[in-house]
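Chemist: Would you be able to build a 3D model of this:
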Amino acid sequence: MWRHVASNALTFFVVALFLLGGVILWGSKEYQAEGPLTQAICLQVKSGASFASVSRDLEGQGAVSNGRILRIGADYADKTRQLKAGSFLVPEQASMSEIVDIVTRGGASSCGTEVVYRIGVLRNDVLVRELDPATGRFVERAKFRPDEEEAPAIYADVLEGADTRLRVSVAEGATSWAVVEGLKSIDVLDGTVAEVPVEGALAPDSYAFVKGTPRAELLAQMQDKQAQILQAAWDSRSDRTPLQSAQEALILASIIEKETGIAEERGQVASVFVNRLNQGMKLQTDPTVIYGITKGEGSLGRGLRRSELRAATPYNTYVIDALPPTPIANPGRASIQAALNPEDTDYIFFVADGTGGHAFSVTLADHNANVAKWRAIEAARQNQ
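Modeler: Prediction:
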């Protein structure tokens, strides 16, 4: 009898073990399998949230088929205590394993609302936007100029959100003075700026920050990045360059940046200036003359006078035979690369062509013809 009972018990144990193994195998497959999401979502994980609350939210949004499996899987992977607060983009058909990785890996939020403080060449603005998970594109919710108008109510509202991301974006060609003034206008930054960084030393780019970040800290990041970009470009410079130092490259890059806003033209514009330097010709570029007058503090607001084009100043490249003494703006990576790796052309001249670009030429006769075309276009526009 006891043998019979023992045999039944053993059979029951084996069956139970078999069933348990099957459940574990099924759960493991479910954890790794494609999820039910048919459209990406933005998952908000609040500070202090648990995997239990996150799994319920995911179930409610149709992102997982079984929240219990997600919790068990996270626990088995020893990630239960690694849950991060923020807003995270969960792509369509994301598996539970992938979702756990998304909400535990850390780093910046990948969706939700962000405020971008844009520092431009002539003006600044603030953009409030939100990522649409369905399209993967940002949708503008508000935009305003802090020095000209009151901030809309939504601006204050989103700043209260714990997961709202903040960024400052610096445009290529902005001067150091403009960057400092732009940072001063950002009300969520902290601290003062002891002095304006030297011209050209700041890398135009986008920089993430949090409330209370010192302005000097952001400027230091910009300086470090520009130094790295400049050194890398200098190390890979063309043998044809007449430039004697990385600082000269930065000066020429800033002139290229101010002369054209068309990416495809940078190499050609660079070739004109390099050819002029190689032939001992004056650069003859208006932006340097303007910088000599404004020192990079705002716009000239008018055309150059003949007396200013004839005046002997360190920045008047119609008079001096070389580069000006400093950069005239903060050039971006592409202009720095162009200065040190210009296109191989014979161009000596260029002038606006009426389309936003420039007409390039080798001879003075061709250049004069291009100038005449440009003046005709200007005259026609003024008569409209």
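
Chemist: switch to C-alpha atoms for all contacts and neighbour counts from now on
Modeler: Will do.

Chemist: show me where the stretch 51-200 of the chain has strands.
Modeler: 86-90, 113-119, 124-132, 137-144, 165-170 (DSSP state E, counting those that start in this stretch).

Chemist: what's the nearest residue to the residue positioned nearest the centre of the chain if we skip its chain neighbours?
Modeler: By C-alpha atoms, centre = their mean, the chain has its centre lying nearest to Ser206, at 3.5 Å. With sequence-adjacent residues excluded and distances taken as C-alpha to C-alpha, 6 or more residues apart in numbering, Ser206 is closest to Ser169, at 4.2 Å.

Chemist: For that neighbour, give its distance to Ile154.
Modeler: Using C-alpha to C-alpha, to the nearest Å, one obtains 20 Å as the distance from Ser169 to Ile154.

Chemist: same question, Val371
Modeler: 49 Å.

Chemist: Show me which of these two is the more surrounded one.
Modeler: Neighbour count, other C-alpha atoms under 10 Å: between Val371 and Ile154, Val371 has more, with 17 against 12.

Chemist: what's the helix or strand hosting the more buried one packed up against?
Modeler: Here Val371, judged by DSSP states H and E, is contained in helix 364-382. If contacts are counted by 3 or more C-alpha pairs under 8 Å, 6 or more residues apart in numbering; DSSP states H and E, helix 364-382 sits against strand 349-352, strand 358-361.

Chemist: Packing partners of the first one?
Modeler: Secondary structure elements in contact with strand 349-352, counted by 3+ C-alpha pairs under 8 Å, 6+ apart, are helix 266-278, strand 358-361, helix 364-382.

Chemist: a markdown table for the strands of the stretch 51-200 of the chain, including distance to Gly261 and mean neighbour count?
Modeler: Below are those laid out as a markdown table (distance: least, C-alpha to C-alpha, whole Å; neighbours: other C-alpha atoms under 10 Å):
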| stretch | distance to Gly261 | mean neighbour count |
| --- | --- | --- |
| strand 86-90 | 34 | 23 |
| strand 113-119 | 16 | 23 |
| strand 124-132 | 18 | 19 |
| strand 137-144 | 23 | 15 |
| strand 165-170 | 15 | 20 |
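
Chemist: Save these as a markdown table, and put in distance to Asn383 too.
Modeler: Shown next, in a markdown table, are the strands of the stretch 51-200 of the chain (distance: least, C-alpha to C-alpha, whole Å):
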| stretch | distance to Asn383 |
| --- | --- |
| strand 86-90 | 53 |
| strand 113-119 | 34 |
| strand 124-132 | 32 |
| strand 137-144 | 34 |
| strand 165-170 | 36 |
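
Chemist: mind checking which of those is nearest Ala178?
Modeler: Ala178 lies closest, by C-alpha to C-alpha, to one member of the strands of the stretch 51-200 of the chain: strand 113-119, at 7.5 Å.

Chemist: for comparison, sequence B:
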Amino acid sequence: MRRLGCSLLLIGLAVAAFVAFRFVYGWTETGPATKDVTIVVPDGATVADAAVLLKQKGAVRSADAFLSRAKIFGRGKSIKAGEFLIPKGASNSDIFSILQGGKTLTRLVTIPEGMPSILVYERLMANPELTGEIPVPEEGSVLPDSYAFDKGESRAAVLKRMQEAMSRALTKLWAERDPKSVPKSPREAIILASIVEKETGVPAERPTVAGVYGNRLKAGMMLQADPTIIYPITKGKPLGRRIKKSEIAAVNDYNTYAMTGLPKAPIANPGRLSILAVLHPAETKALYFVADGKGGHIFADTLQEHNENVRKWFEIRRARGEL
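Modeler: Here you go, the predicted model:
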């Protein structure tokens, strides 16, 4: 009987040791997920809640086992809310560290410089990870940048951040403006910056383009900016064809070929550099500019110089077969 008792004791100890080993090993062994998965931990969720979500996603073998191990090996530490990426094969230990560390997934929506509001609206509405409806934002109210958002967040909340960013940036830049700059108000600065933004894709040219337009405004000349012809036709979307003579002559609140001064409103959402350019324009006597055929522009102080530059530009276009 004594020998039998010793044997049973040894078996019991072996079983206990195996169970203990499996418990410890289960904390660090490769997890069951065969691919990366995401998990959204809502505000106020407990480790038990997360364990259930992890089991549903196939990231752990057992919710109860994960919870039991987390209570011991996690040393009572809490987890954070947010959306997390769980790599395939992640162990219980790895997963708990991810949930505890708070390194949530970063989802971005990018608004390029010069994007008109109709396209901002379409980009936000087309994002399947955002929710709710929004109106087309006011032109010039959105600051181009990349904005982080959470899966399931409302489009209205994201748009509000974009517009608040523009308000903050404009307030700061306006306060630091060159006293000799032409805009008489932040609103005028955004309108002129939107034209500068659409006129050149070369950042280094923006202060000079702003200087040219400032000179024209001060002289009472028409700005004659092609993008202002296009805006009332497409709301800022690409025209996709050459501008018609009738469109150049059209009288409306935007076409600067048929009016002096600024349009009634912005024609795009300008970036910081374009706003900065109109508030700190280059010192120049230039009144004209035309494309140089290389992506930039040639500037001229006199109409005679400008006409010669235009002639050269037409020669380039003929050589390209564009005329």
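
Chemist: thinking again about what came up before, buried sites along the helix holding Val371 of structure 1?
Modeler: Across helix 364-382 of structure 1, burial judged by 16 or more other C-alpha atoms under 10 Å covers 367, 370-371, 373-374.

Chemist: of the helices and strands packed on strand 349-352 of structure 1, which approaches Leu218 of structure 1 most closely?
Modeler: helix 266-278 (27.9 Å).

Chemist: So which bit of structure 2 is the helix or strand following the closest one matched to?
Modeler: Counting by DSSP H and E, the element after helix 266-278 of structure 1 in chain order, helix or strand, is helix 286-294. Using TM-score structural alignment, helix 286-294 of structure 1 corresponds to residues 226-234 of structure 2.

Chemist: Could you do stretch 3-15 of structure 1 as well?
Modeler: Across structure 2, nothing matches stretch 3-15 of structure 1 (TM-score structural alignment).

Chemist: what's the answer for stretch 349-360 of structure 1, then?
Modeler: Taking TM-score structural alignment, stretch 349-360 of structure 1 hits residues 288-299 over in structure 2.

Chemist: roughly how far is that stretch from the heart of the chain?
Modeler: When C-alpha coordinates are averaged (C-alpha atoms, centre = their mean, to the nearest Å), stretch 288-299 of structure 2 and its chain have centres 30 Å apart.

Chemist: of the helices and strands packed on helix 364-382 of structure 1, which approaches Trp26 of structure 1 most closely?
Modeler: The closest of these to Trp26 of structure 1 is strand 358-361. By C-alpha to C-alpha, the value is 65.7 Å.

Chemist: sorry, back to before: show me what the residue nearest to the centre of structure 1 aligns to in structure 2.
Modeler: Counting by TM-score structural alignment, Ser206 of structure 1 corresponds to Ser146 in structure 2.

Chemist: ok, that match - contacts?
Modeler: Ser146 of structure 2 sits next to 108-111 when contact means C-alpha atoms under 8 Å, 6 or more residues apart in numbering.

Chemist: And the contacts of stretch 260-267 of structure 1?
Modeler: Against stretch 260-267 of structure 1 from outside (C-alpha under 8 Å, 6+ apart): 256-257, 269, 334-335, 338-339, 341-343, 356-358.

Chemist: Can you give me the stretch of structure 2 that that stretch aligns onto?
Modeler: Matched against structure 2 by TM-score structural alignment, stretch 260-267 of structure 1 falls on residues 200-207.

Chemist: For that stretch, buried residues please.
Modeler: Buried residues in stretch 200-207 of structure 2, defined by neighbour count with 16+ other C-alpha under 10 Å: 200, 205-207.

Chemist: Quick one: end-to-end distance for that stretch.
Modeler: Stretch 200-207 of structure 2: ends 10 Å apart by C-alpha to C-alpha.

Chemist: And stretch 292-306 of structure 1, by the same measure?
Modeler: Stretch 292-306 of structure 1 has its terminal residues 15 Å apart, counting by C-alpha to C-alpha.

Chemist: now do stretch 259-271 of structure 2
Modeler: In terms of C-alpha to C-alpha, the two terminal residues of stretch 259-271 of structure 2 are separated by 25 Å.

Chemist: what's the matching range in structure 1 for that stretch?
Modeler: Aligned using TM-score structural alignment, stretch 259-271 of structure 2 spans residues 320-332 in structure 1.

Chemist: Flag every buried residue along that stretch.
Modeler: Buried residues in stretch 320-332 of structure 1, defined by neighbour count with 16+ other C-alpha under 10 Å: 320, 322-324, 326-332.

Chemist: what do you get for stretch 217-226 of structure 1?
Modeler: Within stretch 217-226 of structure 1, the residues that count as buried by 16+ other C-alpha under 10 Å are 218-219, 222-223, 225-226.

Chemist: Likewise for stretch 19-26 of structure 1?
Modeler: Buried, per 16+ other C-alpha under 10 Å, within stretch 19-26 of structure 1: nothing.

Chemist: Distance check, the counterpart of Val182 of structure 2 in structure 1 against Phe12 of structure 1.
Modeler: Here Val182 of structure 2 is matched to Pro242 in structure 1, going by TM-score structural alignment. Distance of Pro242 of structure 1 to Phe12 of structure 1, computed by C-alpha to C-alpha: 87 Å.

Chemist: same check, this time on Ser335 of structure 1
Modeler: Distance from Ser335 of structure 1 to Phe12 of structure 1, by C-alpha to C-alpha: 76 Å.

Chemist: One more: Gly27 of structure 1?
Modeler: 22 Å.

Chemist: Likewise for Ser55 of structure 1?
Modeler: As judged by C-alpha to C-alpha, Ser55 of structure 1 and Phe12 of structure 1 stand 34 Å apart.

Chemist: now swap in Glu259 of structure 1 and tell me
Modeler: Per C-alpha to C-alpha, Glu259 of structure 1 is found 84 Å from Phe12 of structure 1.

Chemist: just Ser53 of structure 1 next, same as before
Modeler: Look at Ser53 of structure 1 and Phe12 of structure 1: by C-alpha to C-alpha, they are 37 Å apart.

Chemist: Thr355 of structure 1: neighbour count?
Modeler: Other residues close to Thr355 of structure 1 by other C-alpha under 10 Å number 7.

Chemist: tell me which element Arg242 of structure 2 falls in.
Modeler: Per DSSP H and E, Arg242 of structure 2 falls between elements, in no helix or strand.
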